[in-house]
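1. sequence? don't have it. structure:
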């Protein structure tokens, strides 16, 4: 179950705690008060006087001893233990009820309620009953003869009492009525009417009862006891229970009153709490039901009723909910009845869906225990988890397979080499492709930085968008901003139309910045803003354009030194220097030279390839290759074309069979020219990776001419 479902949420739990008219106190096994929640204003002392202190240090002696004994019993038995005690709070004797229950091996939670009002109400009931019975006995004997004694009892009655005349005038009120209303007897007697105190909405009822009681025809239309509401001197509304009897004098009645305002407030709190709980239950998106020890359903929420097609309250749960003749195999009710909370996930055999079940015991007022089950549909979440696990397993297998294949293979896309140095590069390339952060490639000229950049892009999530290569050192400084950001028509001399920039072309793709160290600090600031998501503004425009691009930078320089020298901004450097990959020079991976030579030779026609003898391979292996792989490619191109191995600073080595006649039998001049032309075109195509446009330009012929000759030579 998600945290959003579990419990009712922190805010809802807090609302429930605040709604409960109890203090919730956590007490340690060492008798130390740990925390207070709820009605903390009912504390005997300020909260700070309790926290961190022992019961014996803050409660009066006898009360502390009883409280500690109850606490120890709760720890020992694990059962709920109750204690009644009283404390003097602000010179007023207050009564409390506490229920202590063990929540853990070293902690008990005490639910403490101030029952002073209930005690007072109970005492008032008893006192009222006693005095009323006494008064009625005295009046029945001889009311007229005992007038003075009656008045004395009336004045000293423990319950508020009044005598009401025929016209509602209050002829007599005792001191308790004064306390109840806030008016003095001298203001009330023979001056105020009983209806002056009645709440307007209840006034007609009281008037009807008043006249019915004095009418012989409708004597039974007025109850002797009823509830109504009055307004005291402070305009506070109070609810009273009133008992009315007629006196022997015509038209006069005596009313004895009990203030039940606190009782009514308690009832309202209970109703509000019930409403709150009902709203929680009905608002819960899952299913909720209660069962007793006989597995009989005592309550179902609306969601469950709707799901099952009817209210099954009173029926056996496994029969009504699961169509089973015996308790379900996954049923945990017995554990719950023993006081345990049980949570579990299960797949329902009926609808084949996954559910999360929370089962808790609920103790009723008669001490019976119900099992409350809260069930949430988690089928979609479980399916997602299974899909994620399957995807994770697939990715893990694919990663292992790919890593294994890299270790076993001799190339990675267009990158050739199986040396340990290149295996490390391949590993970094995989990690870089799996992320979307910026990358910087370090390596000497000719080490294949652009090939690596393209390979990373082809494996990344951006592979479907553009890969935009930029040689930062080849763009004139005065055109750099226009090239990167684009320009509007008329922005400068020669700007005849709106032109998109490189950042726009690289949107959702990759921007490859070769020789990034050549970018001037002024442009670095504007690029940095675009990299950080602030957008950019084309030259001649005021509109800010957003572009989502990834940077793969490359350099043969020491960028750290350029930062120290002030030729590169440190914030720009750290934005592109996230995943650094160092490409080794060819002289540090000479074991890859035979593979590279074989790879380059495959681009040429088999008929014109010379043989790589051990002597030539030895020469290739002994050379330091300052121009790296690019130099090796060019050397092999010359070797194929000129039939000799020409290394800078070394004497040229002839091919194994330098005789053109031996390699190519005597033929007519047109055939010899055609054969030579074929070799030249094949070599040029190999050098330029079969890019026909660049090959035609290198050979000094038109593209259509090249295409015609390739067709003629079957290339």
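-> Thanks, I have it. A quick note: this is a predicted structure, and the numbers were derived from the prediction, not measured.
2. Only C-alpha atoms from now on, for both contacts and neighbour counts.
-> Will do.
3. elements contacting the lengthiest strand in the chain?
-> Determined from DSSP state E, the single longest strand within the chain is strand 92-104. Using 3 or more Cα pairs under 8 Å, 6 or more residues apart in numbering; DSSP states H and E, the elements in contact with strand 92-104 are helix 61-77, strand 81-89, strand 107-114, helix 116-142.
4. Distance from the chain centre to the third one, please.
-> Okay, so that is strand 107-114. 33 Å (Cα atoms, centre = their mean, to the nearest Å).
5. The last one too?
-> Chain-centre distance of helix 116-142: 61 Å, with Cα atoms, centre = their mean.
6. tilt between that helix and strand 81-89?
-> If you take axes from the mean of the first three to the mean of the last three Cα atoms, to 10 degrees, helix 116-142 sits at 80 degrees to strand 81-89.
7. Check the shortest one too.
-> Strand 107-114 and strand 81-89 are oriented at 50 degrees to each other (the same axes, to 10 degrees).
8. and for strand 107-114, what are the contacting residues?
-> The contact list for strand 107-114, computed with Cα atoms under 8 Å, 6 or more residues apart in numbering, reads 21-29, 42, 71, 74-75, 94-103.
9. How far does the longest strand of the chain sit from its chain's centre?
-> Computed by Cα atoms, centre = their mean, the chain-centroid distance of strand 92-104 equals 38 Å.
10. what does stretch 646-662 give?
-> Centre-to-centre, stretch 646-662 and its host chain are 71 Å apart (Cα atoms, centre = their mean).
11. same check, this time on stretch 477-487
-> With Cα atoms, centre = their mean, you get 44 Å for stretch 477-487.
12. Let's see the distance spanning it from one end to the other.
-> Length of stretch 477-487, first residue to last, Cα to Cα, to the nearest Å: 15 Å.
13. Pretty sure residue 591 sits against residue 416.
-> No - applying Cα atoms under 8 Å as the test, residue 591 and residue 416 come out as separate, 11.3 Å apart.
14. Just want to know which of those two has more residues nearby.
-> Taking neighbours as other Cα atoms under 10 Å, residue 591 and residue 416 compare with residue 416 leading, 20 against 15.
15. I'd like the distance between that one and residue 455.
-> 12 Å.
16. Alongside the first one, take a look at this:
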């Protein structure tokens, strides 16, 4: 009997070694029976007989009893493979792990063992990082799980969330872990583009197509060939251009401006917006048919006020990026102050405050006093109620003229610093240049 058990154990190890990901074999009561070579290389030796929840999380009870979802329990109830995103302890620190659980049944259909495959998620970090999205909160993990699920597919993704919530980073995460990661991700900033500019940027143009077209110019669709096309702020695409965009998505072909020759497109589409597209549809500002073409797989990016538990980690990651050798450290009272604030500008606003803090701080310590000075610069302090507005005098300006006037005043305030002006206006530097040229 001992020889049979040994042979069975060896067969399981051979089975695990045939898998392309780190894997362990579990009993229904969470005990580890065996691990494969990839697991040992990635996570180290695992003591046979120990429990998975203790090894992966340091818990003294199963995950579902510690407030987390348990793939083994889910697999037991469904009898089918289950998948969940967890944060595991590893030799490198805490990491996001895509856990897939497969049941192994006996001859009578009873659940005998479970194979747990562990796939590290490289597009995000549960530790300080200046290169990836960071977070450990439930809201962040829910978003990351959706990103991880859809990334391997060519499905169109719609990223929804407030300005500054990190939609471009999420788009990069989808692209970098998808099947087109070896090709380019091309970003089209839709805000501020007129029909003509949008069409020329996206489709390209031929020589003589319009005044100033002195040579053929390939569009961004050509640059995105084989890769990913990211349409940022899709809600700002002009109505007239929405028809052509819809035709591109339906037919997979397009024509450069001024050309009669159709060309085939090859890209994975990711769109992002901070606008309420269904409300825009009701108001006639966005095409319903285009909405359903781009909304195949929606992902909501939570604002910072829903990720307060992540604020310390995000802040330290930003400080590391702002000053790799500075060694800036937030005091506990400073972290508490950040967690008590709602951040209407989300991560973009947090970055501005922390950058000010590195300027105001007299040492590498950023304390509450330094942060309060930064918030004072933000203009968030209580102000007296405004007096009633005086009647308008003089001619009314149209919106475009008001925008031009605003941008000129803003540039004057910033002493010509366009990057600073774009940051205050809440638009990209590229969009600012376009609006000034118009």
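-> Sure, I can see it. Given the structure is predicted, the values throughout are model-derived calculations rather than measurements.
17. circling back: drop anything exposed from the contacts of strand 107-114 of structure 1.
-> Buried members of the contacts of strand 107-114 of structure 1, counted by 16 or more other Cα atoms under 10 Å: 21-29, 42, 71, 74-75, 94-102.
18. show me what contacts the counterpart of residue 150 of structure 2 in structure 1?
-> Matched by TM-score structural alignment, residue 150 of structure 2 corresponds to residue 432 in structure 1. Contacts were defined as Cα under 8 Å, 6+ apart; by that measure residue 432 of structure 1 touches 439, 456, 579.
19. again, but for residue 506 of structure 1
-> Contacts for residue 506 of structure 1 (Cα under 8 Å, 6+ apart) come out as 465-468, 547-549.
20. of those residues, closest to residue 85 of structure 1?
-> Comparing the contacts of residue 506 of structure 1 against residue 85 of structure 1 with Cα to Cα places residue 548 closest, at 71.6 Å.
21. pretty sure the closest one belongs to a strand, no?
-> No - counting by DSSP: H, G, I helix; E, B strand; the rest coil, residue 548 of structure 1 falls outside a strand, being coil.
22. Just give me the longest strand of structure 2.
-> For structure 2, the strand that runs over the most residues, judged by DSSP E, is strand 93-105.
23. tell me which residues in that strand are buried?
-> Buried positions in strand 93-105 of structure 2, judged by neighbour count with 16+ other Cα under 10 Å: 94-104.
24. just stretch 560-575 of structure 1 next, same as before
-> Across stretch 560-575 of structure 1, burial judged by 16+ other Cα under 10 Å covers 563, 567-569, 572-573.
25. Which positions in stretch 200-213 of structure 2 come out as buried?
-> 200-206, 209.
26. Now tabulate the residues you listed in TSV and tack on distance to residue 52 of structure 2 and secondary structure.
-> Shown next, in TSV, are those (distance: Cα to Cα, whole Å; DSSP: H, G, I helix; E, B strand; the rest coil):
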residue	distance to residue 52 of structure 2	secondary structure
200	56	helix
201	53	helix
202	51	helix
203	53	helix
204	55	strand
205	59	strand
206	62	coil
209	65	coil
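27. Now render the residues you listed as CSV, adding distance to residue 219 of structure 2.
-> Below are those laid out as CSV (distance: Cα to Cα, whole Å):
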residue, distance to residue 219 of structure 2
200, 7
201, 5
202, 5
203, 5
204, 4
205, 7
206, 10
209, 13
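28. and of these, the nearest to residue 434 of structure 2?
-> The nearest member of these to residue 434 of structure 2, counting by Cα to Cα, is residue 201 at 11.9 Å.
29. Please look at the closest one and residue 222 and confirm they touch.
-> No - counting by Cα under 8 Å, residue 201 of structure 2 sits too far from residue 222 to count as a contact (10.5 Å).
30. Please report the distance of the residue nearest to residue 435 of structure 2 when sequence neighbours are not counted from residue 404 of structure 2.
-> Nearest non-adjacent residue to residue 435 of structure 2, counting by Cα to Cα, 6 or more residues apart in numbering: residue 192, 6.4 Å away. Separation of residue 192 of structure 2 from residue 404 of structure 2 (Cα to Cα) stands at 12 Å.
31. got the residue ranges for the helices in the stretch 401-550 of structure 1?
-> With DSSP state H, counting those that start in this stretch as the criterion, the stretch 401-550 of structure 1 has helices at 420-434, 449-459, 480-485, 502-505, 521-531.
32. and of these, who's closest to residue 65 of structure 1?
-> helix 420-434 (68.0 Å).
33. Mean deviation, the closest one versus structure 2?
-> For helix 420-434 of structure 1, the mean deviation from structure 2 after alignment is 0.8 Å (mean Cα distance after the TM-score superposition for structure 1).
34. What lines up with residue 340 of structure 2 in structure 1?
-> Per TM-score structural alignment, residue 340 of structure 2 is aligned with residue 622.
35. Count the residues that sit near its match.
-> Number of residues near residue 622 of structure 1 (other Cα under 10 Å) recorded here: 11.
36. Same question for residue 140 of structure 1.
-> 11.
37. Tell me the residue in structure 2 aligned with residue 134 of structure 1.
-> For residue 134 of structure 1, no residue is aligned by TM-score structural alignment.
38. Quick test: name the residue nearest the centre of structure 2.
-> In structure 2, the centroid-proximal residue (Cα atoms, centre = their mean) is residue 170; its distance is 1.8 Å.
39. Tell me the counterpart of that one in structure 1.
-> Looks like residue 170 of structure 2 aligns to residue 452 there (TM-score structural alignment).
40. Identify the residue nearest its match in space, chain neighbours excluded?
-> With Cα to Cα, 6+ apart as the measure, residue 415 is the residue that lies nearest to residue 452 of structure 1, at 7.2 Å, once sequence neighbours are left out.
41. Quick check: that neighbour touching residue 453?
-> No - look at residue 415 of structure 1 against residue 453 with Cα under 8 Å: they stay out of range, at 10.7 Å.
42. neighbour count winner among the two?
-> Per other Cα under 10 Å, whichever of residue 415 of structure 1 and residue 453 has more neighbours is residue 453, with 26 against 17.
43. Just the element for the closest residue to that one other than its chain neighbours, please.
-> Once flanking residues are discounted, residue 453 of structure 1 sits nearest to residue 552: 6.5 Å by Cα to Cα, 6+ apart. Element membership of residue 552 of structure 1 [criterion: DSSP states H and E] is strand 550-555.
44. matching residues in structure 2 for that strand?
-> Going by TM-score structural alignment: strand 550-555 of structure 1 matches residues 268-273.
45. Excluding its own residues, what touches that stretch? List them.
-> Looking at what lies outside stretch 268-273 of structure 2 - Cα under 8 Å, 6+ apart - the contacts are 154-162, 167, 171, 180, 226-235, 294.
46. How about residues contacting stretch 115-132 of structure 2?
-> Residues from elsewhere that reach stretch 115-132 of structure 2, judged by Cα under 8 Å, 6+ apart: 21-26, 87, 93-104, 133-136, 144, 148, 169, 173-174, 176-177, 313-314, 316-318, 320-321.
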